[in-house]
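J.: model this:
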Amino acid sequence: MLATFLIGLREGLEAALVVGILVAYLTRVGRRDVLPRLWAGVGLAVALAVVIGAVLTFGAYALTFEAQEIIGGTLSLVAVAMVTWMIFWMQRTARTLKSSLEGGLDRALAVGGLWGIVLIGFVSVAREGVETTLLLWSMVQSFGDAPAALVGALLGLGVAVLLGWLLARGMLRLDLRVFFGWTGAFLVIVAAGVLAYAIHDLQEAGVLPGPFTAAAPIDPATGAVAIGWAAFPFGWAFDVSAVITPGSPLAAVLQATVGFMPRMSWLQVVAWTLYVGIVGTLFIRGQRRPQPARAPEALVREAPVPTASQQGAA
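T.: The predicted model follows:
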């Protein structure tokens, strides 16, 4: 629940901030009449995420074990790619997010088309929605405890909506750079764990060489797949199942927070290490980059923009 709660909180707050910016701007320029179109786009984005989750969950029942593992591993890789992109996208565009969203609304309002506002609402939420769905689905497959994982995600999304509303009303001040910095670092570790599990799935399906294939080195003393340095690169890197029971609360916490599993192959360990080393280093460098004095643009309550009639009267 902790891991999926933080994921739901992070991704939900991103979406809530974006929607809050759009709603605040439309209200400020006196165009509340198009808010239903914006909410329609948001609703379509949420529906898309739910449909994708349902298809992934129920569609897998008709597949063979190998097909399920291949699809699960592939979608986990897609989730890792999306999460990685979103981490750096938010880090790079947080300072100009508000102005770019408002510029898109200005262009849509100038054209006057119905679908322009709907599309802005849809695109603004769909990215986080699809990304969250893929990431949560991958983690549920990894944990094997769907109820707890989904409850954690829903709680995170609920808190995100509440925080977004408080920010929009000016009732809460939040250093978004610090928030997205810490949650971004957490997502780097989570994504590394999802990557490791994706490799596990693909090894089980025989797509990648590993302990489940003929490429696995065999320990001559036991006749089982070798463990340790002698098993490199296609055997088990370690096996501490006797100390940390797979499926136990401790194993679940370790897997949810740092991507650790009681038994991991060398390909999993290498992939996890390279991802954290490369992506983590780039993320830290981005955080240390000099920033302007003001906080990232978010939900800022501004003075109303004068209407044309008010300007003429003046």
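
J.: contacts, neighbours, all on C-alpha from now
T.: Will do.

J.: now the host helix or strand of residue 238: how far from the chain's centre is it?
T.: Secondary-structure element containing residue 238, defined by DSSP states H and E: strand 236-239. Remark: strand 236-239 is offset 29 Å from the chain centroid, using Cα atoms, centre = their mean, to the nearest Å.

J.: what's the answer for stretch 15-26, then?
T.: The chain centre lies 20 Å from the centre of stretch 15-26; the measure is Cα atoms, centre = their mean.

J.: pull the residues that contact that stretch.
T.: Residues from elsewhere that reach stretch 15-26, judged by Cα atoms under 8 Å, 6 or more residues apart in numbering: 32, 34-35, 98, 101-102, 105, 121, 124-125, 128, 160-161, 164-165, 168, 298-301.

J.: let's see that with 7 Å instead.
T.: With Cα atoms under 7 Å, 6 or more residues apart in numbering as the test, stretch 15-26 has contacts from 32, 98, 101-102, 124-125, 128, 160-161, 164, 168, 298-299.

J.: ranges for the strands of the protein?
T.: Counting by DSSP state E, one finds strands in the chain at the ranges 236-239, 263-265.

J.: ok so, going back, looking at the contacts of stretch 15-26, spot the one nearest residue 73.
T.: Within the contacts of stretch 15-26, the smallest distance to residue 73 is 20.4 Å, found for residue 128 (Cα to Cα).

J.: how many other residues sit next to the closest one?
T.: Residues lying near residue 128 (other Cα atoms under 10 Å) number 23.

J.: for the comparison step, fold the sequence that follows:
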Amino acid sequence: MISSFFIALREGLEVALILSVILINLARLKRRDLERSLYLGISLGIIFVTIAGFLGLSEASILADQSDIFEAVMMLLASGLIIYFIAWISTGTINVGGQAGNNLGNDLSKFSLVTLGFVTIFRDGLELIVFNLASSTVQIDSFVRGTTAGIFVAVVIAYILLKTSLKLNISILFKILGLILIYFGAEMFAEGFLHLLTLKGEIYETVLMVVYILPALYIFLRKNITKQIYKK
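T.: Here you go, the predicted model:
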């Protein structure tokens, strides 16, 4: 139960933080109409990962063997969607008074938010199932109790972050949340390629993360960079 708890806490916290960052940005940009699309994707992800969990109870080792490529594709898809979301929130205007504007250069499609919510939940949910059920020593009741407790704690932490962050300075908050999203995207991008290419080693992971982070930072900070150039 203890191992299941900590695995669920780690995976659940990553998912909860990513989704919280997206929800905070939607709230700050006053696009709560898009929250339903994200929640739909989350719900679909929970349903499908639950089905995958039940199917994998008796065939856990097979699930573990066949999940690597699928998980890699999910990671790359999620990292791409995060870049898309970063590009979108960077087009939101923030006025001098610090209020989020509604004048968005490009509209974020509901489908992309449904997909991002689904992929985020399903990827980490599948990883959680594989980590636990691939081990012959894991009892189903211990797995359920530990996983439930770990996810609950992760959700509580994310909820506290969501509520407190909405009261912070918006311009600083946008930058911090954007950087957090970019980091998670880079991590998934690197892990996805490492899974596909069957590479190991921190040097490969670092290089791939840099490949992702540099263009992502440019997209996210493009307006600031342009302003600095024109000032000179």
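
J.: could you get me the TM-score between them?
T.: Overall, the chain-to-chain superposition scores 0.56 on the TM-score scale (TM-score structural alignment, normalised by the length of the second structure); 167 aligned residues with a Cα RMSD of 4.1 Å.

J.: may I see the ChimeraX selection of the buried members of the contacts of stretch 15-26 of the first structure?
T.: Buried residues within the contacts of stretch 15-26 of the first structure, as defined by 16 or more other Cα atoms under 10 Å, are selected in ChimeraX through the command that follows:
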select :98,101,102,124,125,128,160,161,164,168,298,299
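
J.: could you work out the most separated pair of the contacts of stretch 15-26 of the first structure?
T.: 32 and 128 (24.7 Å).

J.: at which residues are the helices of the second structure located?
T.: Secondary structure of the second structure (DSSP state H): helices at 2-28, 35-56, 60-89, 110-133, 140-165, 170-197, 202-231.

J.: do the stretch 151-300 of the first structure as well
T.: Remark: helices assigned in the stretch 151-300 of the first structure by DSSP state H, counting those that start in this stretch are 176-204, 249-258, 266-288.

J.: which of those helices is buried the deepest?
T.: Neighbour counts (mean count of other Cα atoms under 10 Å) averaged over each of these peak at helix 176-204, with a mean of 22.

J.: before we move on, back to that, closest to residue 188 of the first structure out of the contacts of stretch 15-26 of the first structure?
T.: Nearest to residue 188 of the first structure among the contacts of stretch 15-26 of the first structure, counting by Cα to Cα, is residue 128 at 16.0 Å.

J.: ok, back up a step: dump the helices of the stretch 151-300 of the first structure to CSV, plus distance to residue 138 of the first structure.
T.: Converted to CSV, the helices of the stretch 151-300 of the first structure look like this (distance: least, Cα to Cα, whole Å):
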stretch, distance to residue 138 of the first structure
helix 176-204, 7
helix 249-258, 11
helix 266-288, 16
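
J.: who wins for proximity to residue 88 of the first structure among the ones you listed?
T.: In this view, the helices of the stretch 151-300 of the first structure are compared for proximity to residue 88 of the first structure by Cα to Cα, and helix 266-288 is the closest at 7.2 Å.

J.: tell me how far that closest one lies from the chain's centre.
T.: If you compare the mean C-alpha spot of helix 266-288 of the first structure with that of the full chain, they lie 17 Å apart, counting by Cα atoms, centre = their mean.

J.: now the angle from that helix to helix 249-258?
T.: When axes from the mean of the first three to the mean of the last three Cα atoms, to 10 degrees is applied, the directions of helix 266-288 of the first structure and helix 249-258 differ by 50 degrees.

J.: give me the distance between the closest residue to residue 114 of the first structure other than its chain neighbours and residue 118 of the first structure.
T.: In this structure, residue 114 of the first structure finds its nearest non-sequential neighbour in residue 37, 7.1 Å apart by Cα to Cα, 6 or more residues apart in numbering. Going from residue 37 of the first structure to residue 118 of the first structure by Cα to Cα, to the nearest Å gives 5 Å.

J.: what about the two, which has more around it?
T.: Between residue 37 of the first structure and residue 118, residue 118 has the larger neighbour count (other Cα under 10 Å), namely 23 against 20.

J.: for the alignment partner in the second structure of the more buried one, what are its contacts?
T.: In the superposition onto the second structure, residue 118 of the first structure corresponds to residue 114 when matched by TM-score structural alignment. Listed by Cα under 7 Å, 6+ apart, the contact set of residue 114 of the second structure reads 37-38, 40-41.

J.: between the helices of the stretch 151-300 of the first structure, which one is nearest to residue 49 of the first structure?
T.: Where these are weighed against each other on Cα to Cα, the nearest is helix 176-204, at 19.2 Å.

J.: now the angle from that closest one to helix 2-28?
T.: For helix 176-204 of the first structure against helix 2-28, the angle between stretch directions is 130 degrees (the same axes, to 10 degrees).

J.: and helix 176-204 of the first structure, how far out from the chain middle?
T.: Between the centre of helix 176-204 of the first structure and the centre of its host chain there is 8 Å, according to Cα atoms, centre = their mean.

J.: cool, stretch 65-82 of the second structure as well?
T.: For stretch 65-82 of the second structure - counting by Cα atoms, centre = their mean - the centre lies 12 Å from the chain centre.

J.: also stretch 118-136 of the second structure?
T.: 14 Å.

J.: buried set for that stretch?
T.: By neighbour count, with 16+ other Cα under 10 Å as the criterion, the buried positions of stretch 118-136 of the second structure are 118-134.

J.: how about residues contacting that stretch?
T.: Defining contact as Cα under 7 Å, 6+ apart, one finds that stretch 118-136 of the second structure is touched by 4, 7-8, 11, 15, 41-42, 44-46, 49, 53, 57, 60-61, 63-64, 71, 74, 78, 138.

J.: of those, grab the buried ones for PyMOL.
T.: Typed into PyMOL, the next command selects the buried ones out of these (criterion: 16+ other Cα under 10 Å):
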select buried, resi 4+7+8+11+15+41+42+44+45+46+49+53+60+61+63+64+71+74+78
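
J.: contacts only, for residue 116 of the second structure.
T.: By Cα under 7 Å, 6+ apart, the contact list for residue 116 of the second structure reads 41, 78, 81.

J.: which one of these sits closest to residue 149 of the second structure?
T.: Nearest to residue 149 of the second structure among the contacts of residue 116 of the second structure: residue 41, at 22.7 Å, using Cα to Cα.

J.: so that closest one touches residue 111, yeah?
T.: No: taking contacts as Cα atoms under 7 Å, residue 41 of the second structure lies outside contact range of residue 111: 8.9 Å.

J.: onto which residues of the second structure does stretch 196-214 of the first structure map?
T.: Using TM-score structural alignment, stretch 196-214 of the first structure finds no match anywhere in the second structure.
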